[in-house]
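Have a look at this prediction, sequence included:
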Amino acid sequence: MSERTAPRTAPLRARAEIDLAALRANVRALRAHAPGAAVMAVVKSEAYGHGAVPCARAAVAAGASWLGTATPEEALALRDAGLPGRIMCWLWTPGGPWREAIEAELDVSVSGMWALEEVVEAARGADRPARVQLKADTGLGRGGCQPGDDWAALVREALRAEAEGLLRVTGLWSHFACADEPGHPSIAAQLAVFREMVGYAEGQGVRPEVRHIANSPATLTLPESHFDLVRTGIATYGISPSPELGTPADFGLRPVMTLSASLALVKHVPGGHGVSYGHRYVTPGETTLGLVPLGYADGIPRHASSAGPVLVEGKWRTIAGRVAMDQFVVDLGGDEPAAGADAVLFGPGDRGEPTAEDWAQAAGTIAYEIVTRIGTRVPRVYVNEEQDG
């Protein structure tokens, strides 16, 4: 096993261990779920909090032939780090770095006429064609072009620009609203609209390299949605997109991040002792308290106050009272681990520790948010960097 961190002279206060072997295995498992399609590993938001560049490299090594980001800045950073191959970015605002994206050979998403006009102008300035993917709003109601006259106009003008050598329409795509809710009627409806919009564009002469709509839940459960490419976000990191669909193990996935900290203090207190701000927790009797040096400034949800689970010396503990900015307390029930003992907030779960899904349930949110919100004060420590075998 290899491990890489910034040089240090003292033990880490806390760490998010990122298992790149697990990530590579997840990518291979996802490829097996969609054997007829290419896989795009989505590494937006610093790879859902795991670290974009190391995770992108691991995903490519495991066979992901595309990388996906939300913002162009995220995609350009991958290019600057030397990531080759196809990289797509989709969240644009007027005046964005279109020319830089074209020169970096990124695939850019276009949802409306203003974006098409800006990318065409940038292509003229760069004196090279842009790689453009037209996004269809099939029912999510966020980005994407509306069906009907708007889509017809966008396709027409994209084909006009393509004929002038200013762009190449490399893809047609959309995004599900409820693929994580099995049987939701919007799933079939969106698939039907997507097929219609793709059929119209192709009937007008668009020849896309890829057509794609499947996100993580659709990749795992809707083979009819796979088309030419699947975009796997949270599943790449070994987290189920929905407990209703199954656990990570049900899909052959393993969580990649383990978050832990060293206990900063263990002390005896009497019964009736208030703990943390507001005294929302008062010790029911004489006990020991452990201080965990992580707080909401590190991404620990304040909504998990009095609820978040932590493994200390083989036992689950629960946060006692409110999560503060930099720390929280657990009631150790009289046990006396040494200061510096490991407090594991979440991980794969196979060593008895809580999982990100357990934290999501405690905080009333989704596991996506739990891993993505872990802040930059928590060092990422990468293990198993070498390719398997």
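Great, that's in hand. Residues are numbered from 1 along each chain as shown.

can we go C-alpha only for contacts and neighbour counts from here?
Noted.

Break down the stretch 251-389 of the chain into its helices, ranges please.
The residue ranges that make up the helices of the stretch 251-389 of the chain, judged by DSSP state H, counting those that start in this stretch, are 356-363, 367-372.

Ok, which of the ones you listed comes nearest residue 267?
Using Cα to Cα as the criterion, the shortest distance between residue 267 and the helices of the stretch 251-389 of the chain is 25.6 Å, found for helix 356-363.

tell me what that closest one is packed against?
Contacting helix 356-363 under the criterion 3 or more Cα pairs under 8 Å, 6 or more residues apart in numbering; DSSP states H and E are the following elements: strand 309-312, helix 367-372.

In JSON lines, list the helices of the stretch 251-389 of the chain along with distance to residue 115 and mean neighbour count.
Conversion of these to JSON lines gives the following (distance: least, Cα to Cα, whole Å; neighbours: other Cα atoms under 10 Å):
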{"stretch": "helix 356-363", "distance to residue 115": "37", "mean neighbour count": "21"}
{"stretch": "helix 367-372", "distance to residue 115": "29", "mean neighbour count": "21"}
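
for comparison:
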Amino acid sequence: MTAHSGGVPTHPALPMRARAVVDLAALRDNIRALRARAPRSELMAVVKSDAYGHGAVPCARAARAAGASWLGTATPDEALALRAAGDTGRLLCWLFTPGGPWREAIEADIDVSVSGMWAMREVTVAAREARTPGRTARVQLKVDSGLGRNGCPPGDWLELVHAARAAEAEGLLKVTGVWSHFACADEPGHPSIAAQLAVYRDAVAAAERAGLRPEVRHLANSPATLTLPESHFDLVRTGVAIYGVSPIPDAGSATDFGLRQVMTLSADIALVKRVPAGHGVSYGHQYLTPGETTLALIPVGYADGIPRHASGAGPVLVGGKWRTVAGRVAMDQFVVDLGGDSAEAGDEAVLFGPGDRGEPTAEDWARAAGTIAYEIVTRIGSRVPRVYVGEGDEGGDAGTGV
């Protein structure tokens, strides 16, 4: 078991007021379960945003051990940090802005995504300036097949494709992938899914007619990996699912999909006290005790990533029972009403986990806050140390180190 504080100083010999336990064995099992869903495709483990709040380097290492042949990040800084930590495998990043570190990414052997002509111009300039002998820029072209976010519009696709082919002929780059991203794969049967598949197939065909021969074609995200085999192509990109969060909660829980939630968030109760009926709790007194009762103070708040929108609704397991946040979530703390039950300072309060002990899950918090479970796990802040378990016996299928 190891602890990492995310840049906030902690003393390993002192007790933690709160901790996010990250089960790397569960993550490896999730990777294997997802690979089984797409047995003819490679798998990319997406570790952007510090692996959705779980810790990029430990999670990347576990994912590689379980057979993830690719890693994916949003920003080049995230990708370069993985290289600095020792990762040597295939790695894609996709969210550049003008003037970004193209040359550094090329020299670090990172696949970079290009969605428009400005980016194509910058990557070719960077390829000329790269100082690593024999290193060719690896570029993946992204088409906007219907999400309307990043990606080249279909009307501009041929211009981008032909520019990429010209740069290939000049020896500056190699187009290693053509990819896109679904808008509504978490709504099985949504008409946009078939429409995006058609646009994507047309884009791949146009690229191939222009002479490009990408190594990987990829469109499937976590929900498509689980429910849409016709979208798997050469590679599937799995994000939240590798952390054991269902990307389609209306269609099935994590357990239904053979996944286990990787993060368990808990805190030690800081104070227990008896109060009379009508006692106001937290800012604004939105909660008044209905009778004489016992209150427990949980020492985490919105500065730690606990959603303020879950005030009066967030579930917590204390003493084997579900409790609900009483009143507003404050910056550093919130309160639960224990009713006729008792507790002591130092007892554990479990906010969410896989549910094995009857505790809430991240999805339960998402419902309470009116959001998605992706946000719940990703927003847990750096004041909460990550404690890693299941690091031993990495035994897996691949290893290109982190």
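Thanks, I have it. From a predicted model like this one, the values you see are computed outputs, not experimental measurements.

Any chance you could compute the TM-score here?
Scored by TM-score structural alignment, normalised by the length of the first structure, the superposition of the two chains gives a TM-score of 0.98; 387 aligned residues with a Cα RMSD of 0.9 Å.

coming back round to it: okay if I get the helices of the stretch 251-389 of the first structure as JSON lines plus distance to residue 97 of the first structure?
Shown next, in JSON lines, are the helices of the stretch 251-389 of the first structure (distance: least, Cα to Cα, whole Å):
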{"stretch": "helix 356-363", "distance to residue 97 of the first structure": "35"}
{"stretch": "helix 367-372", "distance to residue 97 of the first structure": "25"}
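
closest one to residue 34 of the first structure among those?
When these are ranked by distance to residue 34 of the first structure, counting by Cα to Cα, first place goes to helix 367-372 at 22.0 Å.

so where is that closest one in the second structure?
Matched against the second structure by TM-score structural alignment, helix 367-372 of the first structure falls on residues 373-378.

residues in contact with the matching stretch?
The list of residues contacting stretch 373-378 of the second structure from outside it, by Cα atoms under 8 Å, 6 or more residues apart in numbering, reads 49, 51-54, 240, 245, 263, 305-307, 362-363, 365-366.

Mean per-residue distance, that stretch versus the first structure.
Following superposition, stretch 373-378 of the second structure is found to deviate from the first structure by 0.2 Å on average (mean Cα distance after the TM-score superposition for the first structure).

which part of the second structure lines up with stretch 45-64 of the first structure?
Residues 49-68 of the second structure are the counterpart of stretch 45-64 of the first structure, counting by TM-score structural alignment.

Residues in contact with the matching stretch: which ones?
Contacting residues not belonging to stretch 49-68 of the second structure are listed as 22, 24-25, 27-29, 31-32, 42-45, 47-48, 70-71, 73-74, 78, 82, 85, 240, 263, 374, 377-381, 386, 391, 394-402 [Cα under 8 Å, 6+ apart].

what does stretch 155-174 of the second structure give?
Taking contacts as Cα under 8 Å, 6+ apart, the residues outside stretch 155-174 of the second structure that touch it are 116-117, 120, 124, 127-128, 136-139, 141, 143, 152, 175, 203, 206-207, 210-212.

before we move on, the earlier item: among the contacts of stretch 373-378 of the second structure, which are located in strands?
When strands are assigned by DSSP state E, the members of the contacts of stretch 373-378 of the second structure inside them are residue 263.

Translate residue 212 of the first structure into the numbering of the second structure.
In the second structure, the residue equivalent to residue 212 of the first structure is residue 218, according to TM-score structural alignment.

what's the neighbour count on its match?
With neighbours defined by other Cα atoms under 10 Å, the count for residue 218 of the second structure comes to 23.

next one: residue 391 of the second structure
Burial measure for residue 391 of the second structure: 17 neighbouring residues, criterion other Cα under 10 Å.
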